[in-house]
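Participant: build me a model:
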Amino acid sequence: MAPSGLRQCIRDVSPYLILLLSISTLGPLQFGFHLAELNAPQDVISCRVRVPASSRFASAWATLTSYTTKPATVTTSSLPDCIPMDDAQFAVVSSMFTLGGFAGALASGPVSSSRGRLLAMQLTSLFFVIGSLIETLGASIFMMALGRVFSGVGAGATTVIVPLYISEVAPPRERGTFGAMTQISINVGILITQTLGYFLSHDSAWRWVLGAGVIIAATQGLGLLVVPESPAWLAAHGNVSQAKRTLQRIRGKHYDIGEETATWHSDAVATPEEEALLGDGEAAAALPGAATAGGKSTRHLGFFEVIRDPFYRPALIAAVGVMSVQQLCGVNSIIMYSVSLLRDLLPINSAVLTIIISAINLITTVACSPLPDKLGRKTCLLLSIAGQGASALVLALSIIFEAKILSAIMVLCFVASFAVGLGPVPFMLASELVGQEAVGATQSACLGANYIATFLVAQFFPIINVALNNWLGGAGWVYFIFTALAVLSGLFVQWRVPETKGKRNADEVWGRTRRID
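Facilitator: Coordinates of the predicted model:
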């Protein structure tokens, strides 16, 4: 950002806005937290290894647990130190998170449209609290899986609601910059849970890792008591005066909000973010953007209308395909299973490496956030896929031939490559590949494809990994599959995904004339 742009950004951002963003982005943070929470303590939770508390933390742990174990009426002895699970059972527990996320993502759009962004965020924090409590107190596979479902519902909903809320409270000139906060918060959550897992993966201490989710969710729930409803949502539902007061408070006493509020009336024009993230035609019609500038209503198409129409089908295939590619290239094989997968294969403790991976993921995401606007969406996707494919190939070979240092480097390159394009770009494409009449249905399809692909990796990766290792001997064979998927993904992006950088609308992207129904 240029110095003048930076100064303008500082002038546009009030301390109150920073507070709102800090509280709201605790939602995406919890998405990352729950996505990776079982990674570090996997072997301890599933009773595969018995890890005593290290001498560094043993006395502190003994002091802490003594307060909960001495009274006969308040004891943790009823909770087992671990829950016996094989690879398939553990995969089921892990993948339940993605099924909950699928449901939460689909349900959150209509709720946030009809009842407001604030209530929807409060409901997500409630789901996070319930899910974390069930997981923390879980004494069986069923309870752990049930907790993961509740946490997943909250995570799926927050990926829809929080980016929408941020887009509606952030200054218009800085919406792109603040939009990156969602992905950054997810990576912060991953880093937190991996770090906690490193220190608390022993005895029954892993329950404190899961219990930390209760604290984060409760903190967000309390923080939301001071968060106002989205001004855009208030205006769209007829409360323009309150919307203006809220926006003035967010912007600051001396900020001129006239330009932002000029379209707050019945025929206002909607932002692409609102229609793309909500995915609900009737609900979106109530927002600024349900009508054209001339006041003519825009018809919103359903999913089956879009998929049957050859006019929209290429865009739907491109957007859904890229969202699936994001997960099928295998990044969550590292985020969710790296500690167990890489144990005894690398020259350093796999839990330490996982913390380093999470830190690099965060740093790379921040550093690469300007690239899609500079290099182009398609270029970033191809660079990212090539990086992950090459890293997966070298990782497989280095594990097979026991080149441990090279394996560690390739794991880091594998994750860093994700941040170049596959991390941020898929979430941009739906609103850039189709017109506003079809963007809601397309975004819903993309979101569903993403969670299905995440479920496939979470459920079947550990099973296939063990099967290949037993069949072929050694380890690392599964990453040849990710190499092949990367090749196929690169071909798909090259042939089916157009460049959207610098294009004003979907018709310019596809080089066609707008059809008038």
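
Participant: from now on I want contacts and neighbour counts done on CA atoms only, so please keep to that.
Facilitator: Fine.

Participant: so how far is A390 from P372?
Facilitator: 21 Å (Cα to Cα, to the nearest Å).

Participant: run through who's touching stretch 195-214.
Facilitator: Applying Cα atoms under 8 Å, 6 or more residues apart in numbering, the contact partners of stretch 195-214 are 30, 33-34, 37, 39-41, 44-45, 50-53, 80-82, 128-130, 132-133, 135-137, 193, 351-352, 355.

Participant: span of it from start to end?
Facilitator: Using Cα to Cα, first and last residues of stretch 195-214 are 17 Å apart.

Participant: could you list the buried residues of stretch 160-176?
Facilitator: 160-171, 174 (16 or more other Cα atoms under 10 Å).

Participant: how far does that stretch sit from its chain's centre?
Facilitator: 16 Å (Cα atoms, centre = their mean, to the nearest Å).

Participant: next structured bit after the strand or helix carrying L429?
Facilitator: L429 is located in helix 426-433, with elements delineated by DSSP states H and E. Beyond helix 426-433 on the C-terminal side, the first helix or strand identified by DSSP H and E is helix 436-472.

Participant: flag every buried residue along the helix or strand following that next one.
Facilitator: The helix or strand immediately downstream of helix 436-472 is helix 478-496, counting by DSSP H and E. Across helix 478-496, burial judged by 16+ other Cα under 10 Å covers 478-483, 485-490, 492-493.

Participant: hang on, the earlier thing: in ChimeraX, how would I select the buried members of the contacts of stretch 195-214?
Facilitator: Paste this into ChimeraX to select the buried members of those, with burial taken from 16+ other Cα under 10 Å:
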select :30,33,34,37,39,40,41,44,45,53,81,82,128,129,130,132,133,135,136,137,193,351,352,355
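
Participant: L164: what's it in contact with?
Facilitator: Contact partners of L164, counting by Cα under 8 Å, 6+ apart, are E273, E274, L277.

Participant: which helix or strand contains the second one?
Facilitator: Assigned by DSSP H and E, E274 belongs to helix 272-278.

Participant: tell me the helix or strand right after that helix.
Facilitator: That would be, after helix 272-278 and using DSSP H and E, helix 281-284.

Participant: contact partners of that next one?
Facilitator: Contacts of helix 281-284 (Cα under 8 Å, 6+ apart): P110, S113, S114, E274, E275, L278, A290, H300, L301, G302, G440.

Participant: following up with a second sequence; could you model it the same way so I can compare the two?
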Amino acid sequence: MNRILSSTSLLSNVSLPRQNKNKLTKALFYAIIVASIGSIQFGYHLSELNAPQQVLSCSEFDIPMEGYPYDRTWLGKRGYKQCIPLNDEQIGIVTSFFCIGGILGSYFATSFANIYGRKFSSLMNCTLNIVGSLIIFNSNTYKSLIIGRVLVGISCGALIVTIPLFIKEVAPSGWEGLLGSMTQICIRLGVLLTQGVALPLTDSYRWRWILFGSVLIAVLNLFMWFKVDESPKWLLAHGRVVDAKLSLCKLRGGTFDEAAQEVQKWQQQIESGNSLIEPTTTNSISGSNSLWKYLKDESNTKSRNVITVLLFGQQFCGINAIVLYGTKIISQLYPQHAIRINFFISMVNVLVTISVSLLIHSLSRKPLLMTSTILVSITAFIMGVAINYNKMNLLIVFSFIYMGVFTMGLNPLPFIIMREISRPQDMVLAQRYGTICNWIGTFIVAYTFPIIHDILSGYVFIIFAVIACLISAFIWKMVPETKNRVASYNQIWADR
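Facilitator: Next up is the predicted model:
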């Protein structure tokens, strides 16, 4: 769900890209923006229930207009319920079933996009997102909320796989890092947008309009995609040589002959046996390129164990407890301004993500990951103490710090490391496996947190702190340094 591509080339080449093929043209810029809006959809849906869940679930009643009954509002006149009665377990299920859809969408996304193209896949994902969002907006029952959340989860799970594929394939040489990092940045912008929309709309009369915001984003994205050309590399991989040249010429600018020369280089790459696009893995249980074979292969055991711990552990450190339930946590001590504080926490997340995207590839992986994880452990512990002892200011300050230190390392690095510690022929399967682990971890936290938090209160963050501490020890002992890796797979794991 968090995917940052290399920015090393960006830092060395971005200053003076002189040739047409290295320019960021208007057409290419437009295409990148359109693709990145899909990531905004993901971020929006991830946190759309954060602010309104108390009024949505009938746990609180915030009447914006005294003396003006709900039945007289536009929503009330059309049969929309003022709220949908939900207990803590049901809130957890509605929130977490987004992840069930996400697993399904991300698992089949590459195969679907390789068959039907990046553009068509994105159009279908936007359409599914519109349908799912409308179901959520129109929901008057617990079951319909779940159905809508699963559908938007499938769409978003597919989008965050398809979008990096498209961006990677259209990005000019020297721009891959910055353009690739747009996925992560736009996910955080989506979370921020949700919290911004929630500021004026989180009350017992207008909370549905927060959910309707995702419909508008998906519709906008859908129509914008019609003006974007298909990935030229995908076109060439499917034998559509002329279409690939035309698409590349429109996206990159320059002459048709310049585009033809670059396409010719791609053809040579294909003829030499190198894949031009992300290879499709087998979706069946058995097969030479299946996930099941990857799980059974004992030669992958050490790298697979690291991927499992890092991708599950990232979620079990509690980040999505804040992203999904931050308003409820803060409202325990500061109910009047909980939504506003959550908005500013999301803003910090965006700013740190942008900074990290530019700097992370110039830093060593292991020290940064360990530092981030240790600081997450410390800040989570202090947050737990602050909740238990009603220290409002302490909770707010360390919520900001927690978000910052998590974003600087524990957020992006597991997704970078999981490719770098795997054998070249296993990178795609390793990435698929790690993504599934991360989705499952998110599901577990999303489902269990409301229940555990009501029982343990701040002690749940002390549990997160202990988990983060254990992960730090695991990183120190088991995770190799992979920056500028030159050693072979066997040499990396020889002493571990």
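
Participant: TM between them?
Facilitator: Scored against TM-score structural alignment, normalised by the length of the second structure, the superposed chains reach a TM-score of 0.90; 477 aligned residues with a Cα RMSD of 2.6 Å.

Participant: before we move on, the earlier item: buried subset of the contacts of helix 281-284 of the first structure, written for ChimeraX?
Facilitator: Buried members of the contacts of helix 281-284 of the first structure, identified by 16+ other Cα under 10 Å, are gathered into one ChimeraX selection as follows:
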select :110,113,274,275,278,290,300,301,302,440
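
Participant: which one among the contacts of helix 281-284 of the first structure gets closest to L422 of the first structure?
Facilitator: G440 (21.3 Å; Cα to Cα).

Participant: residue in the second structure matching the closest one?
Facilitator: Residue correspondence to the second structure (TM-score structural alignment): G440 of the first structure is matched to V428.

Participant: in the stretch 51-200 of the second structure, which spans are helices?
Facilitator: 53-56, 74-77, 88-116, 118-138, 142-170, 176-180, 182-201 (DSSP state H, counting those that start in this stretch).

Participant: distance to E230 of the second structure added to the ones you listed, as TSV?
Facilitator: Below are those laid out as TSV (distance: least, Cα to Cα, whole Å):
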stretch	distance to E230 of the second structure
helix 53-56	39
helix 74-77	40
helix 88-116	10
helix 118-138	6
helix 142-170	9
helix 176-180	17
helix 182-201	18
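
Participant: for R249 of the first structure, see how far away P15 of the first structure is.
Facilitator: From P15 of the first structure over to R249 of the first structure the distance is 10 Å, taken as Cα to Cα.

Participant: who's more crowded, the two?
Facilitator: Neighbours per residue (other Cα atoms under 10 Å) separate P15 of the first structure from R249, with R249 holding more: 16 against 11.

Participant: let me know the angle separating the helix or strand harbouring the more buried one from helix 141-169.
Facilitator: If you go by DSSP H and E, R249 of the first structure is part of helix 240-251. Interaxial angle, helix 240-251 of the first structure versus helix 141-169 (axes from the mean of the first three to the mean of the last three Cα atoms, to 10 degrees): 90 degrees.

Participant: what residue in the second structure is paired with L456 of the first structure?
Facilitator: Using TM-score structural alignment, L456 of the first structure lines up with I444 in the second structure.

Participant: for A359 of the first structure, same thing?
Facilitator: Checking TM-score structural alignment: A359 of the first structure goes with M347.

Participant: for that match, which non-adjacent residue is spatially closest?
Facilitator: L192 (6.1 Å; Cα to Cα, 6 or more residues apart in numbering).

Participant: what do you get for L21 of the first structure?
Facilitator: Nearest residue to L21 of the first structure in three dimensions, chain neighbours excluded: I166, at 7.0 Å (Cα to Cα, 6+ apart).

Participant: S22 of the first structure belongs to a helix?
Facilitator: Yes - counting by DSSP: H, G, I helix; E, B strand; the rest coil, S22 of the first structure is located in a helix.

Participant: what's the spacing between the aligned residue in the second structure for it and L193 of the second structure?
Facilitator: Alignment note (TM-score structural alignment): S22 of the first structure maps to I33 of the second structure. I33 of the second structure sits 16 Å away from L193 of the second structure, going by Cα to Cα.

Participant: and those two? Which one has more around it.
Facilitator: Neighbour totals were compared for I33 of the second structure and L193, and L193 leads with 22 against 17 (other Cα under 10 Å).

Participant: tell me the contacts of the more buried one?
Facilitator: By Cα under 8 Å, 6+ apart, the residues touching L193 of the second structure are Y44.

Participant: kindly recompute the last result at 10 Å.
Facilitator: Contact partners of L193 of the second structure, counting by Cα atoms under 10 Å, 6 or more residues apart in numbering, are I40, Q41, G43, Y44, S47, E48, C186, I187, G213, F343, S346, M347.

Participant: of all these, which comes closest to Y489 of the second structure?
Facilitator: Out of the contacts of L193 of the second structure, the member with the shortest distance to Y489 of the second structure (by Cα to Cα) is I187, at 32.3 Å.

Participant: so that closest one touches L46, yeah?
Facilitator: Yes - assessed by Cα atoms under 10 Å, I187 of the second structure is found in contact with L46 at 9.0 Å.

Participant: need the overlap of contacts for these two.
Facilitator: In contact with both I187 of the second structure and L46: I40, using Cα under 10 Å, 6+ apart.

Participant: which residue in the second structure aligns with L38 of the first structure?
Facilitator: Match for L38 of the first structure (TM-score structural alignment): L49.
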